[in-house]
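Chemist: Dropping the sequence and predicted coords here.
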Amino acid sequence: MSTLKELRDSGHVQRDVRDEIRHNLLAALRAGIDPWPGLVGFDDTVVPQLERALIAGHDVVMLGERGQGKTRLLRTLSGLLDEWTPVIDGSDLDEHPYEPILPESIRRASELGEKLPVAWRHRSARYSEKLATPDTSVADLVGDIDPMKVAEGRSLGDPETIHFGLIPRAHRGIIAINELPDLAERIQVSMLNVMEERDIQVRGYSLRLPLDVLVTASANPEDYTNRGRIITPLKDRFGAEIRTHYPMELDDEVDVIEQEADLVASVPTYLIEALARFTRYARENPSIDQRSGVSARFSIAGAETVAAAALHRSAVIGEELPVARPVDLQSVIEVLRGKVEFESGEEGRELEILDFLLRKSVADVVRAHLGGVDMRPLIAALEGGHPVLTGDRVPATDVIGAIGDDETALAVLDEIAGRLDAADDAERASALELALEGLYLARRIGKDEGDDGQTAYSVTVPDDDFDRDGA
């Protein structure tokens, strides 16, 4: 269908963007199709609120701390638009062929009639996004006079001299403004007419345009609720204010990491769980500034770092299969320190705090997965042989081989491997390390971290007062 006549003959029915989203959302819900692919932990909280807001046809602002999935959630909205929609070919604002709104498009429709050319636009091109920054201008969002068009001979009063901004260009689509409170107040004022009267004002004269656009935004709750950061009339124009949150359940936290992390090596699930617990402890710790939040990117970056450490080890020592081990968790402390804000009184203790929280997390994982396993044969194997060495240059076979050929100890290793789904030597070495780390944290064996990057587990228990597992 390339002309207006062909479009009419096809029986195409025009819908505004809100009705389009409402229709497709309800159709998906009736069919049992998940309209929110890739979202984890919002099923019973955020998603129902958002669905009601969209069915009501409201503009939406998402409030939440950093790393809570606000932008990802907004980007999924484009999936509720029709896959393809007709537009007037060559139009600046992608107007519907049934309803031209620009003077130029109205003139073309009058002159060409049923021969008005029609093009098709994919829904992915109908979603626009703008990161609000202090230097954002009215011209960026709404528009300004185009000096080139004036130079061509048009008068300043001619509406065709306007160069449209992002919001008018989102006509028949969705516009998302991230970090809305960062917009200067005068820029926020320029959005008032767009959101309520659906018209725009440029350089002192008003161009009445029946804009069809769904306005969405994201913001930090602290900034949004502070009247000094966002003007009250703009807040009033959003029909729905929806609060996001970090994953409430540990399983959801693990799912987020596994879904989002780009892992270059195999990372056992229990190590992912340790990072998830680590993140959750950081969100509760009074030494960490909870107003800035602890983003999901914290644990995602941690998982990627652990995988990188495993791949680095396999490259250095020539292991064929890179598998992360608990010793690799130590590599995340330095990397993640810069991703959280500490309270002012904790200067100089950042690494100590993170190391303590990581040890608590590992201890929790050991209790959750290896609770009830009789570890005494492993301790006996350490007493009768050499310390178990691990590190970034120690092969998996050496880790396993260090416990010797004692059948009782090997039987315990088999039980540990079974609980942790460890099949090959690389995975069994990782499982053994977790068990040894658990014994150390329970103060049943000792651990010596050398300057050469190697860690030795032995039966010598250091006489110190450090509470390893946070009990």
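Modeler: Perfect, thanks for sending it.
Chemist: Only C-alpha atoms from now on, for both contacts and neighbour counts.
Modeler: Noted.
Chemist: gap between the two ends of stretch 27-36?
Modeler: 14 Å (CA to CA, to the nearest Å).
Chemist: ugh, wrong one, stretch 203-216
Modeler: Termini of stretch 203-216 sit 25 Å apart (CA to CA).
Chemist: Tell me the buried residues in it?
Modeler: Neighbour counts over stretch 203-216 (16 or more other CA atoms under 10 Å) mark 209-216 as buried.
Chemist: next one: stretch 406-419
Modeler: 409-410, 412-417.
Chemist: Can I get the residues you listed in CSV including distance to L74 and secondary structure?
Modeler: Shown next, in CSV, are the buried residues of stretch 406-419 (distance: CA to CA, whole Å; DSSP: H, G, I helix; E, B strand; the rest coil):
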residue, distance to L74, secondary structure
A409, 53, helix
L410, 52, helix
V412, 49, helix
L413, 47, helix
D414, 47, helix
E415, 46, helix
I416, 43, helix
A417, 42, helix
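Chemist: now, among the residues you listed, which is nearest to K149?
Modeler: A417 (72.7 Å; CA to CA).
Chemist: quick one: the closest one and D251, what's the gap?
Modeler: 21 Å.
Chemist: Which positions in stretch 244-258 come out as buried?
Modeler: So stretch 244-258, judged by 16+ other CA under 10 Å, has buried residues 244-247, 252-258.
Chemist: ok, now stretch 350-362?
Modeler: Neighbour-count burial for stretch 350-362 [16+ other CA under 10 Å]: 350, 353-362.
Chemist: if you skip the residues just before and after it, what's nearest to V365?
Modeler: Distances taken as CA to CA, 6 or more residues apart in numbering place A274 nearest to V365, at 6.2 Å, with adjacent residues excluded.
Chemist: Equivalent analysis for L358, please.
Modeler: Spatial nearest neighbour of L358, chain neighbours left out: F278 (5.4 Å); criterion: CA to CA, 6+ apart.
Chemist: Now do the contacts for the residue nearest to the spatial centre of the chain.
Modeler: For the chain, G69 is the residue whose C-alpha lies nearest the centre (CA atoms, centre = their mean; 4.4 Å). Residues counted as contacts of G69 (CA atoms under 8 Å, 6 or more residues apart in numbering) are 39, 244.
Chemist: where along this structure do the strands fall?
Modeler: Ranges of strands within the chain are 60-63, 84-88, 118-122, 127-131, 143-145, 162-164, 173-178, 200-202, 205-207, 213-219, 240-243, 388-391, 446-449, 454-458, based on DSSP state E.
Chemist: would you list those strands in JSON lines and tack on distance to P286?
Modeler: Formatted as JSON lines, those follow (distance: least, CA to CA, whole Å):
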{"stretch": "strand 60-63", "distance to P286": "23"}
{"stretch": "strand 84-88", "distance to P286": "50"}
{"stretch": "strand 118-122", "distance to P286": "48"}
{"stretch": "strand 127-131", "distance to P286": "31"}
{"stretch": "strand 143-145", "distance to P286": "46"}
{"stretch": "strand 162-164", "distance to P286": "48"}
{"stretch": "strand 173-178", "distance to P286": "29"}
{"stretch": "strand 200-202", "distance to P286": "47"}
{"stretch": "strand 205-207", "distance to P286": "53"}
{"stretch": "strand 213-219", "distance to P286": "24"}
{"stretch": "strand 240-243", "distance to P286": "23"}
{"stretch": "strand 388-391", "distance to P286": "32"}
{"stretch": "strand 446-449", "distance to P286": "29"}
{"stretch": "strand 454-458", "distance to P286": "31"}
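Chemist: for comparison:
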Amino acid sequence: MPSPSTRPETIGALRRSGWVSRPVKEEIRQNAVARIRAGEPLFPGVLGYEDTVLPQLENALLAGHDVIFLGERGQAKTRMIRSLTGLLDEWMPIVAGSEINDDPYHPVSRHARDLVDAEGDDTPIEWVHRDDRFGEKLATPDTSIADLIGEVDPIKVAEGRYLSDELTLHYGLVPRTNRGIFAINELPDLAERIQVGLLNVLEERDVQIRGYKIRLPLDVLLLASANPEDYTNRGRIITPLKDRFGSQIRTHYPLDVETEVAIARQEARPLEADGLRVVVPDYMAETVAELSQLARQSPHINQRSGVSVRLTVANIETLVANAARRALVHGETDVVPRVSDLDALASSTAGKVEIDSIEEGRDEQIIEHLLKAAVLSVFRDHVPIEDLRPVIDAFDGSRVVHAGEDVLSADYVALITEIPELREPVRRLTGGDESAAAVAAAVEFVLEGLHLSKRLNKETIGARAQYRGRG
């Protein structure tokens, strides 16, 4: 497409430029074909769906289908919908002043038709960016037909127009997204009588407003999202409407810890503080992700409400924040989360899951149990217990190691001098990072892993802990 300064400004100039009008689904299909052929991702930033959801979505786009996504909260449904704008042409011409993005070659609104009839090839055109060709509505019980389709504008009537005049119409969100993409989130929450108003949009591709004898043949790719729990209980999608969607795609949570970690690292807000260097070791990030994975399998967590990936993201952010606060208090510049920082996740976890418990105070115990299980699982993956026999032997007798938020990183470095058997497992965890903060995090992880493996005893007093041999 030519630069903004050289784009055609009239319909006649547009014809001479060779621009060809395409339906929006064909436009998306052709752009998708070009990306697939070039080996480029259609949905960059969407992780974990490469072999499941994305092939289905690509099929739907190539087939020209309207799509409904079914999935629990936090499964990237809205992100995929919004990213579809990247498959639109960057710029699109419309009849100047059109409220519904009238095609210069095939105008449908009264304003555009009258202007083209009067001006012909001299009709002025405007250019709309693809980001402005996307419309979205969160379905709520109070959503009306006027919101989606349109209504009479009393201001225009007061200006002297007759009610029968098409120019008195105020177009709703769907017509205003003509030649673009429109999305309805949480579709089952839309009242059934309002869902009926979408039937023509999906099948006949037009809208009818009030008693006006008009048809607006719309060109829209319609997408919707729904939570399966809402779909089956709180609301429902009426059968005729569900039948009109060409494809129904089921989303899911990350299937493995590695994918969950990648998503969390991508989405978590970086902690920006002057003079701080933040590093989240893989084993700590995996512990946070494993917590979410275990929560999705726990009988104590309400699985119908789901355990969103947002839990993992929020917990990573909380973990880093607690480590940064500790580093600031100690005057340290390196921020590396430790096992002792995991206690801070209680606050960010409690608000993201629904715990099925009738006992007072049981919620905290369930979260604590899941955290310990997550640490133990990751510890076993990273540090073979048979390699730690020398460390266990070093705790025979009266040796006691203190740990917790108030222990400086330098104290853990000194501990390795006292217990040289820790050096190799710590080196394996740090991956060569010899900073005091990285060493401290690795030492705490090894000690906690040995305790959870029932190789060391642990006594907790407030924020402090003591590890000692079991003999």
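Modeler: Thanks, I have it. Because the structure is predicted, anything quoted here is derived from the model rather than measured.
Chemist: Can you give me the TM-score here?
Modeler: Once superposed, chain against chain, the TM-score is 0.92 (TM-score structural alignment, normalised by the length of the first structure); 457 aligned residues with a CA RMSD of 1.9 Å.
Chemist: Just give me the match in the second structure for the residue nearest to the centre of the first structure.
Modeler: Aligned by TM-score structural alignment, G69 of the first structure pairs with A76 of the second structure.
Chemist: cool, S105 of the first structure as well?
Modeler: So S105 of the first structure corresponds to A112, using TM-score structural alignment.
Chemist: got it, and V306 of the first structure?
Modeler: Under TM-score structural alignment, V306 of the first structure pairs with L319 in the second structure.
Chemist: Enumerate every residue touching its match.
Modeler: 337, 341-342, 344-345.
Chemist: What distance do you get for it to L370 of the second structure?
Modeler: 16 Å.
Chemist: Taking the contacts of L319 of the second structure together, which two end up most distant?
Modeler: Largest pairwise distance in these, by CA to CA, is 11.9 Å, between P337 and L345.
Chemist: okay, those two: which has more neighbours?
Modeler: Legend: neighbour count by other CA atoms under 10 Å for P337 of the second structure and L345, higher for P337 (29 against 21).
Chemist: Just give me the match in the first structure for the more buried one.
Modeler: Using TM-score structural alignment, P337 of the second structure pairs with A324 in the first structure.
Chemist: quick one, what contacts that match?
Modeler: Counting by CA under 8 Å, 6+ apart, A324 of the first structure has contacts 265-268, 306-307, 309-310, 430.
Chemist: out of those residues, which is most surrounded?
Modeler: V306 (29 neighbours).
Chemist: tell me the contacts of the counterpart of H96 of the first structure in the second structure?
Modeler: Correspondence of H96 of the first structure to the second structure, assessed by TM-score structural alignment: D103. By CA under 8 Å, 6+ apart, the contact list for D103 of the second structure reads 21, 93-95.
Chemist: and those residues, which are buried?
Modeler: Applying 16+ other CA under 10 Å to the contacts of D103 of the second structure, the neighbour count classes 93-95 as buried.
Chemist: got those as TSV, with distance to L47 of the second structure columns?
Modeler: TSV is the format used below for those (distance: CA to CA, whole Å):
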residue	distance to L47 of the second structure
P93	34
I94	36
V95	39
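Chemist: V174 of the second structure -> the first structure?
Modeler: Under TM-score structural alignment, V174 of the second structure pairs with I167 in the first structure.
Chemist: Then A191 of the second structure?
Modeler: In the first structure, A191 of the second structure lines up with A184, judged by TM-score structural alignment.
Chemist: One more: A437 of the second structure?
Modeler: Match for A437 of the second structure (TM-score structural alignment): A426.
Chemist: what's the distance between that match and A417 of the first structure?
Modeler: Counting by CA to CA, the gap from A426 of the first structure to A417 of the first structure is 11 Å.
Chemist: Identify the residue spatially nearest to the alignment partner in the second structure of A53 of the first structure, adjacent ones excluded.
Modeler: Matched by TM-score structural alignment, A53 of the first structure corresponds to A60 in the second structure. The spatially closest residue to A60 of the second structure, leaving aside those adjacent along the chain, is S247, at 6.2 Å (CA to CA, 6+ apart).
Chemist: In contact with the counterpart of the one you found in the first structure, which residues?
Modeler: Matched to the first structure by TM-score structural alignment, S247 of the second structure sits across from A240. Contacts for A240 of the first structure (CA under 8 Å, 6+ apart) come out as 53, 58-61.
Chemist: try 10 Å
Modeler: Counting by CA atoms under 10 Å, 6 or more residues apart in numbering, A240 of the first structure touches 49-50, 52-54, 56-62, 216.
Chemist: for E320 of the first structure, same thing?
Modeler: 311, 314, 426.
Chemist: The same query, at a cut-off of 8 Å, please.
Modeler: E320 of the first structure touches S314, counting by CA under 8 Å, 6+ apart.
Chemist: in the second structure, what residues pair with stretch 275-286 of the first structure?
Modeler: Aligned using TM-score structural alignment, stretch 275-286 of the first structure spans residues 288-299 in the second structure.
Chemist: starting at the chain centroid, how far to that stretch?
Modeler: 18 Å (CA atoms, centre = their mean, to the nearest Å).
Chemist: same check, this time on stretch 256-268 of the second structure
Modeler: For stretch 256-268 of the second structure, the distance to the chain centre is 11 Å (CA atoms, centre = their mean).
Chemist: Need the residues that contact it.
Modeler: Contacts of stretch 256-268 of the second structure (CA under 8 Å, 6+ apart): 47-48, 254, 285-286, 289-290, 293, 309, 312-314, 316-317.
Chemist: want to throw the residues you listed into CSV with distance to D131 of the second structure?
Modeler: Listed next are the contacts of stretch 256-268 of the second structure as CSV, based on distance: CA to CA, whole Å:
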residue, distance to D131 of the second structure
L47, 23
G48, 26
P254, 29
A285, 35
E286, 36
A289, 33
E290, 37
Q293, 35
V309, 26
T312, 30
V313, 27
A314, 29
I316, 31
E317, 30
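Chemist: how far away is Q68 of the first structure from A31 of the first structure?
Modeler: 28 Å.
Chemist: out of those two, which sits in the more crowded spot?
Modeler: Q68 (20 against 9).
Chemist: Contact partners for that one?
Modeler: Here Q68 of the first structure is in contact with 244-246, 295-296 (CA under 8 Å, 6+ apart).
Chemist: Just the ones in helices from the residues you listed, please.
Modeler: Of the contacts of Q68 of the first structure, the ones assigned to helices by DSSP state H are A296.
Chemist: related to what we said a few turns ago, wait, doesn't the match of S105 of the first structure sit right on D102?
Modeler: Yes. Between A112 of the second structure and D102 a contact is recorded at 6.6 Å, counting by CA atoms under 8 Å.
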